[in-house]
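Q: Give the three-dimensional model of this entry:
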Amino acid sequence: MASTLKDVARLAGVSVKTVSNVVNGYPHVSPDVRTRVEAAIAQVGYRPNVFARTLRTGRTGALALVLPDTDLPFADNLAREVVRAAGRQGYRVVIEQARPDDSAAGDARTAPVDGVLVSGPVVPVALVEALVASNRPVVLVGGEARVGQCDQVGVDVVRAAEDATAHLLRAGRRRIAAIGAYPKESVAAPQPCTAGYHRALRGAGLAPVAGHLLPAVRHRRADGYRAARALLAQPGRPDAIFCYSDPLAIGAMRAAFDAGLRVPADVAVIGIGDIEEGRYSRPTLSTVSVDTGFLAREAVARVAARIDQPDTAVAVVTAPHEVLARESTRPDR
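A: Down below sits the predicted model:
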């Protein structure tokens, strides 16, 4: 026999109305109550009746998730968590890739969905404007877009990059390079990771070294490998490398190995993302861990709330992060 809202309410010790609020993504539910209700939903196996809700509201019961690159580890993890969080609230998820020749993601604008989640390190303003113009609720997930038109659930990228660089400084490194800048990044208006990297250096009384900030067109292992090879071939090679993503860092560690260098004795490496590969690499990869589950849950809750109440005030939610010090920056291990 299928579980009901009453079953969930009884187990969680709350009212049926409270369970309904959690299921439908209303934001005005305390974190403790939301956690208790979600645990009860999982325990009894409750699934909202999507077909009934569609008939009642005229909605499709589907959300679109627009990703910049669907085969990157972070995108894969986020998609899995979004599908899980959306399923708890009775939504299906359609995944769409934002292509370089289609920055407005036309399929997401015209697809029969109730709301759109857009993810990326920095989401193009033109993409957001196009999606907002389609009169669907839009929530930005996982990065900084600096756009005030819609809800954002993201990471304090500047602080995360600053914390990663500060970790290298505390490890005694002083010639710290970085990989992941935009190919034509402006010195006056750096991207968030670059801003955090520079802020940490300045806080330690160090100036950025010319040639120590290299771009990466795409955050792939091969990009990290090529950039690190160039850095490590310099006369005053760096003693540490901060990479703007874990795949870049994995590539950088391989480049150090191929150059006959030891990680971390000769060059320390840290990334951002805490992908599974980094936990099993040799050495294991130090990283800045972001709570992807939190990002997904909050993003789905925000878009669901806006579907029900389109005039809800724009909100910005910041996910927690922490530096995980592993072997790639800790010689003592």
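
Q: hey, let's count contacts and neighbours off CA atoms from now on
A: Will do.

Q: State the distance from the residue nearest the centre of the chain to residue 180.
A: In the chain, the C-alpha nearest the mean C-alpha coordinate belongs to residue 142, at 3.3 Å (C-alpha atoms, centre = their mean). As judged by C-alpha to C-alpha, to the nearest Å, residue 142 and residue 180 stand 17 Å apart.

Q: what about the strands in the stretch 101-250 of the chain?
A: Along the stretch 101-250 of the chain, the stretches classed as strands by DSSP state E, counting those that start in this stretch are 115-119, 138-141, 151-155, 176-181, 213-215, 240-243.

Q: export these to a markdown table and tack on mean neighbour count and distance to residue 97?
A: Rendered in a markdown table, the data for the strands of the stretch 101-250 of the chain read as follows (neighbours: other C-alpha atoms under 10 Å; distance: least, C-alpha to C-alpha, whole Å):
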| stretch | mean neighbour count | distance to residue 97 |
| --- | --- | --- |
| strand 115-119 | 26 | 10 |
| strand 138-141 | 29 | 14 |
| strand 151-155 | 26 | 19 |
| strand 176-181 | 25 | 21 |
| strand 213-215 | 20 | 23 |
| strand 240-243 | 29 | 24 |
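
Q: May I see these organised as CSV, with distance to residue 52 added?
A: Compiled in CSV, the strands of the stretch 101-250 of the chain are given as follows (distance: least, C-alpha to C-alpha, whole Å):
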stretch, distance to residue 52
strand 115-119, 19
strand 138-141, 24
strand 151-155, 28
strand 176-181, 47
strand 213-215, 50
strand 240-243, 48
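
Q: okay, now the closest residue to residue 90 other than its chain neighbours: neighbour count?
A: Of all residues beyond its chain neighbours, the one nearest residue 90 is residue 48 (5.1 Å), with distances taken as C-alpha to C-alpha, 6 or more residues apart in numbering. Counted with other C-alpha atoms under 10 Å, residues neighbouring residue 48 total 18.

Q: Could you also give me the structure for this second sequence? I'd like to compare it with the first:
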Amino acid sequence: MRETTLRDVADLAGVSPRTVSNVVNGYAKVTPATRAKVEQAIAQLGYRPNVLARNLANGRSGQIAVVVPYLDTPYFAELLQAIIPAARKGGYNVLIDQTDGDPRHEGELIGRGSRGFLFDGMIISPLGLSQDDLAVRDSTLPLVVLGERRSDGVFDHVGIDDVAASRDAVDHLISLGRRRIAAIGDQPYPTGEAAQRRTEGFREAHASAGLPVDESLIIGTPRFNRIDGATAMAALLDRDDPPDAVFCYSDLVASGAIHTLLARGVRVPEDVAIIGYDDIEDGRYGRPTISTISPDKKAIAQMAVERLIMRIGSREPVAGVELLARHRLIARQSTLGGAAMT
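A: Below is the predicted model:
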């Protein structure tokens, strides 16, 4: 069966192929009556525009790349679920890549000549690249950076205020009367900005409450995974003076910490209160449910896609901007006890 062409639609509607093209591409200079005739013909014939051919004619692929460190991390999986429909709504398909935090691979992706006809722009959450690495990227690549990076005007960045969010998490623990508060997830190396900003918020909350920070209660981890939380929590429990609360730098870390606490017969939150970060779905259904910082993932996805599409369509250099989505604290059973079911 022959595929319906733009000429077929034009013949049925009694207009020129150029008029059909104008309707398909959303050009304004078409009368409502003509537009209605063309749209009726499109529906009747089941015409589907050749988007790939149209994009290639414009020197574009119609695809954007979304690059994350790990696909098996729930936060990134949930973020991708928000980015993909936002991109489709904007007329783009999404190519997904996992870097495993490899700086060489991340560097190649943002380097000169990496695109070819594969994608028109990139949304990336870099783990292996430092701020300086991002500054020397291919300047012709439309790029939006996610995660805890400061744009410094060099690239567009979308995220939340991690310092304020972390401060909110620790303020919550302090408001419950907890005084020996530990932190699990610090990463004091050049590419550990996410952890460093959360540690900064941890310190600010203590300072605001007039509480000293016990440096030995700040535990570093290589990643924000369950095993990292479980191992760090075991070390904290082995102390002569264990904490009465823990701020975990992800919900996965919190999940691992809770596993260790319950295995040791420690009650959560009666003996040790736990708060996480990211508001992943698993945190809402375990026992106890996990108190957390909830970033607005849909807003992050929408802002990132909209900014990238603007970059792709822009012919003039534009300074990078910092776009912040809202966050909120959600208190659940791991800090409030059995009655908290949100």
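
Q: Any idea what the TM-score is?
A: Once the chains are overlaid, their TM-score stands at 0.80 when taken by TM-score structural alignment, normalised by the length of the first structure; 290 aligned residues with a C-alpha RMSD of 2.7 Å.

Q: returning to what we had before: I'd like the distance between the residue nearest to residue 90 of the first structure and residue 216 of the first structure.
A: Note on residue 48 of the first structure: its distance to residue 216 of the first structure, by C-alpha to C-alpha, is 43 Å.

Q: same check, this time on residue 90 of the first structure
A: With C-alpha to C-alpha as the criterion, residue 90 of the first structure and residue 216 of the first structure are 38 Å apart.

Q: ok, now residue 53 of the first structure?
A: As it turns out, when the distance is counted by C-alpha to C-alpha, residue 53 of the first structure lies 45 Å from residue 216 of the first structure.

Q: neighbour-wise, which of the two wins?
A: Each of residue 53 of the first structure and residue 216 had its neighbours counted (other C-alpha under 10 Å), and the higher figure belongs to residue 216 (19 against 14).

Q: Distance check, the counterpart of the more buried one in the second structure against residue 228 of the second structure.
A: In the second structure, the residue paired with residue 216 of the first structure according to TM-score structural alignment is residue 221. Plainly put, residue 221 of the second structure is 6 Å away from residue 228 of the second structure if you go by C-alpha to C-alpha.

Q: what touches both of those two?
A: Common neighbours of residue 221 of the second structure and residue 228, counting by C-alpha atoms under 8 Å, 6 or more residues apart in numbering, are residue 185.

Q: what's the neighbour count on residue 151 of the second structure?
A: Residues contacting residue 151 of the second structure under the criterion other C-alpha under 10 Å number 20.

Q: How about residue 5 of the first structure?
A: As a burial measure, the neighbour count of residue 5 of the first structure was computed by other C-alpha under 10 Å and equals 18.

Q: out of everything not next to it in sequence, what's closest to it?
A: If the residues on either side of it in the chain are set aside, residue 5 of the first structure comes closest to residue 16, at 6.0 Å by C-alpha to C-alpha, 6+ apart.

Q: Can you give me every residue that contacts the aligned residue in the first structure for residue 333 of the second structure?
A: When the structures are aligned by TM-score structural alignment, the residue of the first structure matched to residue 333 of the second structure is residue 327. The neighbourhood of residue 327 of the first structure, defined by C-alpha under 8 Å, 6+ apart, consists of 264, 283, 284, 285, 286, 333.

Q: got a list of what the fifth one touches?
A: Translated: residue 286 of the first structure. Residues near residue 286 of the first structure by C-alpha under 8 Å, 6+ apart: 269, 270, 271, 278, 323, 324, 325, 326, 327, 328, 329.

Q: Mind checking which of those residues land in helices?
A: Per DSSP state H, helices hold the following members of those: residue 278.

Q: Relative to residue 116 of the first structure, which of the contacts of residue 286 of the first structure is nearest.
A: Looking at those and their distance to residue 116 of the first structure, the nearest is residue 271, at 28.7 Å (C-alpha to C-alpha).

Q: Show where stretch 159-173 of the first structure falls in the second structure, residue numbers please.
A: Stretch 159-173 of the first structure maps onto residues 164-178 of the second structure, going by TM-score structural alignment.

Q: how about the matching stretch: buried residues?
A: Counting neighbours by 16 or more other C-alpha atoms under 10 Å, one finds that the buried residues in stretch 164-178 of the second structure are 164, 165, 166, 167, 168, 169, 170, 171, 172, 173, 174, 178.
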